[in-house]
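# predicted structure and sequence below. I'll ask about it afterward.
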Amino acid sequence: MTHKAKPKTKSGDTIDFGFTEVPTGEKASRVRGVFDSVASSYDVMNDAMSFGIHRVWKDMTMARVNPQPGEILLDVAGGTGDLSRRFLARAEAANMRRKNPSEKRASAIVCDINTEMLLAGQDKDVDGRGRPLNMTRVTGDAQNLPLPDNCVDVVTIAFGIRNVTDRDMALRDMRRVLKPGGRFFCLEFSTPPADWLSKIYDMYSFNVIPAMGGVIAGDKDSYQYLVESIRKFPRQQAFADMMSEAGFGRVSWTDYTGGVAALHQGWKV
């Protein structure tokens, strides 16, 4: 079901780092440390933690994005480039359906504050024929993107916004780089509205995922933080309100897997 948003936020000297309060200025470096640690096993852990369902969520997200030939994507907190590769593949498929090989190819910019995450995905930046993808990787902060105003058609962020220190600032900056009429999509873990599902989800998250991180990634603590950060993230309506306050129009969201994840979307109008 897709929900419409209606139109809150806070600041202070401390901020949540999972269930721990830390000085606001320390969060970015702590998050960087988490992803430095898990970068090499990040994609494998995503498959293991979600039983591969994250791939379905990303495919559904790209169906909603509907990439077109010639469009420019900015994938914020794009890490290994998983979402960007889907974007380029769909845009190329659209081009092939039109049988217009001269049409301009789509391109993707993968932006992440963590260099280790960007490096971890570089060897996959080729298409099915072994040709380099039309993709650029750049180190940058979601709160202060290294791009000019009005320069991309689509901005995506998948499972990254909850790790940003100032989400309001990041939302405003992602809107800034969009062209007028551009679209924004945020895929993030969320809160299942059904109590029974929420309890099962909590039981699995806190008892299984950190232990799995210890075995597969050799880092139980980082996955403990990631589980806690999901619980601290605003619920669906609250995040939709943040998007509206950042200036996005036509804000809505769609729950995936009963609200375990949610896709929020909005337009630069």
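Looks like it arrived, so ask away.
# C-alpha only now, for contacts and for neighbours.
Fine.
# the closest residue in space to R90 that isn't next to it in sequence: what secondary structure?
Nearest non-adjacent residue to R90, counting by Cα to Cα, 6 or more residues apart in numbering: P67, 6.0 Å away. The three-state label given to P67 by DSSP: H, G, I helix; E, B strand; the rest coil is coil.
# below is an additional structure, to be compared with the one above:
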Amino acid sequence: MDDTVSFGYTQVTPEEKTRKVGEVFSSVARKYDIMNDAMSGGLHRLWKDRFVKRVKPQAGEQILDMAGGTGDIAFRMAERGAHITVADINQDMLDVGAERALERGFDEEDGSLVFTCQNAESVSFASGTFDAYTIAFGIRNVTHIDRALKEALRVLRPGGRFFCLEFSTVEWAGLRQAYDIYSEHLLPRMGQAIAGDADSYRYLAESIRKFPPMPAFEQMIRQAGFANTRVEPIMGGLVAIHSGWKI
């Protein structure tokens, strides 16, 4: 039995991947949002706006934003009146998110925005707790994606919705070739110049290539038990919004 998982292009033990991914995000936490702007030319903001528009957060809803880190998705949903639990396995990312929340005037005591350290594969919440589960640019870093999807289903109420925003496989030939060159050669250099860390951004580029194509990931979501699954490619599959419902 193969007891290794991919960490970029390298096969490691599950425990080692969890540790290494933690090290990556601890290293980049303070520069994470600046790098997102630099890497995408600011496009990530439009992708996240589109993602939240698809989620349709409603006032009073309980939403779990997994791998929510620095709060980009959570802030957008909380502004619409939803109660957001921001969960992340990395405390350094959560610390940055909590600081940003204070700067934006969110008060953790009123329950509109709560930060908690959680492993997506085994969260501490009771079954049927949330109306929606969101995860943006985080699922590919989970050691066992199938376990995280099962947990997402478990913590949702019947009728709850799952939404995932993630990099995917570019299907436009010209863009695919340009993106391959960019991510392979330029992204690590940008990581070094801006965040002082080329290796972490080399891993992030490799993790995108190792992530399942859109049809394969949709099948994983269905296998976890979600119904009415859907994939919405953006920019030819550079990123994609995956969704499903708990029936």
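Good, I have the coordinates. Computed from a predicted model, the values in this text were never measured in an experiment.
# and the TM-score between these chains?
Once the chains are laid over each other, their TM-score by TM-score structural alignment, normalised by the length of the second structure reads 0.96; 244 aligned residues with a Cα RMSD of 1.2 Å.
# any idea how far the residue nearest to R90 of the first structure lies from K232 of the first structure?
32 Å (Cα to Cα, to the nearest Å).
# which one's more surrounded, those two?
P67 (24 against 15; other Cα atoms under 10 Å).
# tell me which residue of the second structure lines up with that one.
Structural correspondence for P67 of the first structure with respect to the second structure (TM-score structural alignment): P57.
# quick check: its match touching M77?
Yes - counting by Cα atoms under 8 Å, P57 of the second structure touches M77, with 5.9 Å between them.
# which bit of the first structure covers the longest strand belonging to the second structure?
In the second structure, taking DSSP state E as the definition, the longest strand is strand 156-167. Aligned using TM-score structural alignment, strand 156-167 of the second structure spans residues 178-189 in the first structure.
# ok, average deviation of that stretch from the second structure?
Taking mean Cα distance after the TM-score superposition for the first structure, the mean distance separating stretch 178-189 of the first structure from the aligned residues in the second structure is 0.4 Å.
# may I see the buried residues of that stretch?
178-179, 182-189 (16 or more other Cα atoms under 10 Å).
# quick check: closest non-adjacent residue to G182 of the first structure.
Distance criterion Cα to Cα, 6+ apart; nearest residue to G182 of the first structure, sequence neighbours excluded, is D153 at 4.9 Å.
# how close does the alignment partner in the second structure of the one you found get to I145 of the second structure?
Counting by TM-score structural alignment, D153 of the first structure corresponds to D131 in the second structure. D131 of the second structure is 21 Å from I145 of the second structure, where distance means Cα to Cα.
# quick one: which of the two has more around it?
Shown here are D131 of the second structure and I145; by other Cα under 10 Å, D131 has more neighbours (22 against 18).
# confirm for me that the more buried one is in contact with G160.
Yes - between D131 of the second structure and G160 there is a contact under Cα under 8 Å: 4.7 Å.
# so stretch 203-220 of the second structure corresponds to what in the first structure?
Stretch 203-220 of the second structure maps onto residues 225-242 of the first structure, going by TM-score structural alignment.
# hmm, who's touching whichever strand or helix holds E92 of the first structure?
Using DSSP states H and E, the element containing E92 of the first structure is helix 82-98. With contact meaning Cα atoms under 8 Å, 6 or more residues apart in numbering, helix 82-98 of the first structure is reached by 58-59, 62, 66-69, 73, 75, 78, 101, 103, 105-110, 121, 125, 127, 133-135, 158.
# let me see the contact set for the closest residue to M135 of the first structure other than its chain neighbours.
Leaving aside its sequence neighbours, M135 of the first structure sits nearest to A108 (Cα to Cα, 6+ apart; 4.7 Å). Shown in contact with A108 of the first structure (Cα under 8 Å, 6+ apart): 72-75, 84, 87-88, 134-136.
# which of those residues still touch in the second structure?
Counting by both residues aligned by TM-score structural alignment, their matches' Cα atoms under 8 Å, the contacts of A108 of the first structure that remain in contact in the second structure are 72-75, 84, 87-88, 134-136.
# apply the buried test to those residues and list what passes.
For those, buried by 16+ other Cα under 10 Å: 72-75, 84, 87-88, 134-135.
# quick one: which of these is nearest F51 of the first structure?
F51 of the first structure lies nearest to S84 out of these, by Cα to Cα, at 21.2 Å.
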